[in-house]
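Peer 1: Sharing a model that was predicted from the sequence below.
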Amino acid sequence: MKRILYTLITTKQRGVIPTLFRVLLMPLSWLYGSIVWIRNYCFTSGIFKQKQLPCSVISVGNIVVGGTGKTPAVAAIAKLLENKGFQVAILLRGYKRRSSEEIMVVSDDKNRLCSREECGDEADMLTRQLPNVPIVVGKQRYLTGEAAIDRFKSDVLILDDGFQHRQLARDVDILTIDATQPYGTGALLPIGTLREPITAIERADIILLTRTDAIDTQIADLKAELNQLAPNKPILESKHQPTSLYWLNCPDKHATIPIKNLTGKRLLAVCGIGNPDAFVATLEAYNPEAVELFAFPDHHAYTESDLQQIEHQMQQYEAEWVVTTQKDEQKLASLSTELPIVVLAIELVIKDGEEDLMKALQIQ
């Protein structure tokens, strides 16, 4: 049932049942949209006050539920600023984490301090990708920001998924937009995948388009649309670049498989991410014989039963490898399996170059 509901919300399926489902949820969508409008008005007009931290704050977020590349964007920006000599820390809410601690330091600049279950998927993935960047989770970003400044002397804080967290003032609001699905399904939650109306794009200081290599011929039209919605805002392009391929249960993650080995193979793509179709498109760029998608809801916690289903799908489609994402890696690795599962590591690469991003960030 969960998978059926997820599919109905995140796709534009037609038919009697999907249409009835959306009609029944329409009043909730109107109510949700009204609440969002009132909340945004209160912040914009100053009725709701923002708290200010004594350092630079960069927010990275989106207006579509999941899958726009905001967390890879956070990693790319953090690496860039770290290389420029800034003391960077990343603040996350810690979605679906098991720990109830108000403030949890996931990692300092040397060691990991808690498990994936305690901190959540995004924090876990960022910790593995950025071993030298402190990562702190907690619902109240102002409090986690204070903790990061006090403990790590941070001079730049990056908010992961911060576009809607308006309680904390920020110097730069970066909005990530997936070029292949810029407005999601085009409808507000719970009918569709929009967290805010499309007009909220105007609030962004920088628009970062992701997966632009997938729509090269249409990128100019998309930029023109966005210029209408957010005049005179910098629009940067980026792509998701595969960096390595490795076996799920191999203890040495440096023992990689050439990515070109995907060519000619029958693959089963297994993932629990916001935009599974984009993952399939990335795999198809390497010309496998076939790619079959077996998608789970975003942030899915895998079980032994899921592994049995995956094995059944492998046999049904005669797949040679199961390919999964770094976001799913640790959740699958926690289960005992002999299935041939490989992990495709991906990083976000900004096409316009680091200097253009630094200029847009206006951080000296």
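Peer 2: Structure received. What you are looking at is a predicted structure, and each value in this text was computed from that prediction instead of being measured.
Peer 1: contacts and neighbour counts: CA atoms only from here.
Peer 2: OK.
Peer 1: Tell me the secondary structure at Cys42.
Peer 2: On the three-state scheme (DSSP: H, G, I helix; E, B strand; the rest coil), Cys42 is labelled helix.
Peer 1: so where's the longest strand in this protein?
Peer 2: strand 235-247 (DSSP state E).
Peer 1: Tell me which residues of it come out buried.
Peer 2: Ile235, Leu236, Glu237, Ser238, Lys239, His240, Ser244, Leu245, Tyr246, Trp247 (16 or more other Cα atoms under 10 Å).
Peer 1: packing partners for that strand?
Peer 2: Contacts defined by 3 or more Cα pairs under 8 Å, 6 or more residues apart in numbering; DSSP states H and E place strand 235-247 against strand 206-210, strand 341-350.
Peer 1: Save the ones you listed as JSON lines, and put in distance to Ile9 and mean neighbour count too.
Peer 2: Shown next, in JSON lines, are the helices and strands packed on strand 235-247 (distance: least, Cα to Cα, whole Å; neighbours: other Cα atoms under 10 Å):
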{"stretch": "strand 206-210", "distance to Ile9": "22", "mean neighbour count": "26"}
{"stretch": "strand 341-350", "distance to Ile9": "26", "mean neighbour count": "21"}
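Peer 1: Structure two is appended below for comparative analysis:
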Amino acid sequence: MRTTTDARAKSPDAVKPSLSVSVMTHPDRMNAAERIRERLGPQVDVLLAVDPEPDGPRSALRSARLAFSQARESGATHHLVLQDDVEVPDGFVDSALRGVAVHPEAALSYFVEWGSRTAVLARWAALTGVGAVPVVNPYVPTVALCLPAALAGELGGFLESEAYQGEADDQAVLRFVRATGTRALVTVPNLVEHSDLPSIVGNTGHGARRSVSFPAEPSYRDDASVLDVPRLMPFFAWNTGAALVIDTANDVPATQRPALDVLAAWGTDEAALRESFAAAVGTAAAGARVFEAASREQLFSVWLIAVAMGRCSGGSGRTRSPCSAAGWTIPWRRQPCPHSLRGPCASSPTRTHCSTTPPP
């Protein structure tokens, strides 16, 4: 996978970053918010953003609006908003400050949920030693989100005047960063964990919503590298158990294809894949016990995503990834071109092959 470096990181003229913090909370969860304030209090100023309409419709938007607006009077260079169900580790403030030092103009999330699209990129980054990934979710993770203070205050106003009725706060934040041209990134590793408190906004049915990468002693190094988003991205859909390949340039259901079909289009035999999967499970220490937790087909889908990630990251031995923007030359009469995911090659619908050059 390719990476870029944030050119704004540690500019000679950069002001030493400082941090103010707001904790979004609800009257029913004040104890949790107070615990976070006590934990961070000696190092930074922490304000509580208590839902002003606690008996209103379930929504995080009201406290989010207040939390980001509190940046206007913080006096710090950056403002961090935490939700009250985060677990804050030792050394968090120092790590958070290192993050904003290398990405000073970004909307920087210190958490992404392990089943999301962005989590796929985070795993790639962890495997390759990259320090951050772009947000590719249809929302910006807001469990622990830091912005330049002026921009955070502007976001508070946006949530006040521009958010739709019933809109989720993280989706409204995505509209804001797009409107302002702000780059949304997630640190790898994540710097906070999501606890198991019951969801106030109705997400309890989603199951555990844990961090994709939260080590025993999380810290953020001085690393301005950012993973480039691949054109094609393998993705395990946690809500359906399907192994998919997503077109990140046009991420709508119509462009998603089963990973098995895409691997077949790249020349991988399904029977061989299933045989390899069976062999891998059969030699694992857990053995057949894994099938007590999930069906064989679901576990095969998880395994298939690992295979697809290997192919996309160059595990086939080729020097260029089949998931790059250039794609891989392949006939479309039997299999749609995998770099467009839409049937005939997008660059030339009348040709029997893609016009792109295959990897050497």
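Peer 2: Cool, got the structure. In this text, all values refer to a predicted model and were calculated from it rather than measured experimentally.
Peer 1: Send over the TM-score of the superposed chains.
Peer 2: The TM-score (TM-score structural alignment, normalised by the length of the second structure) is 0.28; 168 aligned residues with a Cα RMSD of 6.7 Å.
Peer 1: between the helices and strands packed on strand 235-247 of the first structure, which gets nearest to Arg3 of the first structure?
Peer 2: Closest approach to Arg3 of the first structure among those is made by strand 341-350 (22.3 Å; Cα to Cα).
Peer 1: and the two most separated of the buried residues of strand 235-247 of the first structure?
Peer 2: Comparing all pairs in those by Cα to Cα, the longest separation belongs to Ile235 and Trp247, at 36.7 Å.
Peer 1: out of the buried residues of strand 235-247 of the first structure, which one sits closest to Phe43 of the first structure?
Peer 2: Ranked by distance to Phe43 of the first structure (Cα to Cα), the buried residues of strand 235-247 of the first structure are led by Ile235 at 24.7 Å.
Peer 1: What residues does that closest one make contact with?
Peer 2: Ile206, Ile207, Leu208, Leu209, Lys223 (Cα atoms under 8 Å, 6 or more residues apart in numbering).
Peer 1: now it: how far from Leu348 of the first structure?
Peer 2: Ile235 of the first structure sits 16 Å away from Leu348 of the first structure, taking Cα to Cα, to the nearest Å as the criterion.
Peer 1: Could you find the closest non-adjacent residue to Leu344 of the first structure?
Peer 2: For Leu344 of the first structure, ignoring the flanking residues on the chain, the nearest one in space by Cα to Cα, 6 or more residues apart in numbering is Leu245 at 4.7 Å.
Peer 1: Let me fix that, I meant to ask about Met104 of the first structure.
Peer 2: Val137 (5.3 Å).
Peer 1: Please tell me how far that neighbour sits from Arg116 of the first structure.
Peer 2: Val137 of the first structure sits 12 Å away from Arg116 of the first structure, going by Cα to Cα.
Peer 1: These two - which one has more neighbours?
Peer 2: A direct count of neighbours by other Cα atoms under 10 Å for Val137 of the first structure and Arg116 places Val137 higher, at 28 against 18.
Peer 1: Quickly note the distance from that one to Val57 of the first structure.
Peer 2: Distance of Val137 of the first structure to Val57 of the first structure, given as Cα to Cα: 15 Å.
Peer 1: Same question for Gln241 of the first structure.
Peer 2: 27 Å.
Peer 1: all helices of the stretch 1-150 of the second structure, in order?
Peer 2: 30-40, 61-69, 92-102, 117-128, 149-161 (DSSP state H, counting those that start in this stretch).
Peer 1: Counting neighbours, what do you get for Ala278 of the second structure?
Peer 2: Using other Cα under 10 Å, Ala278 of the second structure is surrounded by 13 other residues.
Peer 1: what do you get for the one 5 residues further on?
Peer 2: The local packing count at Thr283 of the second structure equals 10, with neighbours defined by other Cα under 10 Å.
Peer 1: next one: Ala172 of the second structure
Peer 2: Ala172 of the second structure: 19 neighbours (other Cα under 10 Å).
Peer 1: Now name the helix or strand holding it.
Peer 2: Ala172 of the second structure belongs to helix 169-180 when assigned by DSSP states H and E.
Peer 1: Now the element after that helix, going C-ward?
Peer 2: On the C-terminal side of helix 169-180 of the second structure, the closest following helix or strand by DSSP H and E is strand 184-187.
Peer 1: Tell me which residues of that following strand come out buried.
Peer 2: Buried residues in strand 184-187 of the second structure, counted by 16+ other Cα under 10 Å: Ala184, Leu185, Val186, Thr187.
Peer 1: Go ahead and confirm the last one touches Ser109.
Peer 2: The reference is to Thr187 of the second structure. Yes - counting by Cα atoms under 8 Å, Thr187 of the second structure touches Ser109, with 6.5 Å between them.
Peer 1: Name the surrounding residues that touch stretch 74-81 of the first structure.
Peer 2: Contact partners of stretch 74-81 of the first structure, identified using Cα under 8 Å, 6+ apart, comprise 60, 87-90, 126, 129-130, 133, 158, 160, 347-349, 354.
Peer 1: change it to 10 Å
Peer 2: With contact meaning Cα atoms under 10 Å, 6 or more residues apart in numbering, stretch 74-81 of the first structure is reached by 58-61, 70-73, 82-84, 86-90, 125-127, 129-130, 132-133, 156-161, 174, 347-350, 354-355, 357-358, 361, 363.
Peer 1: Kindly write the PyMOL command that selects the buried subset of these.
Peer 2: Buried subset of those, written as a PyMOL selection, criterion 16+ other Cα under 10 Å:
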select buried, resi 58+59+60+61+70+71+72+73+82+86+87+88+89+90+125+126+127+129+130+132+133+156+157+158+159+160+161+174+347+348+349+350+357+361
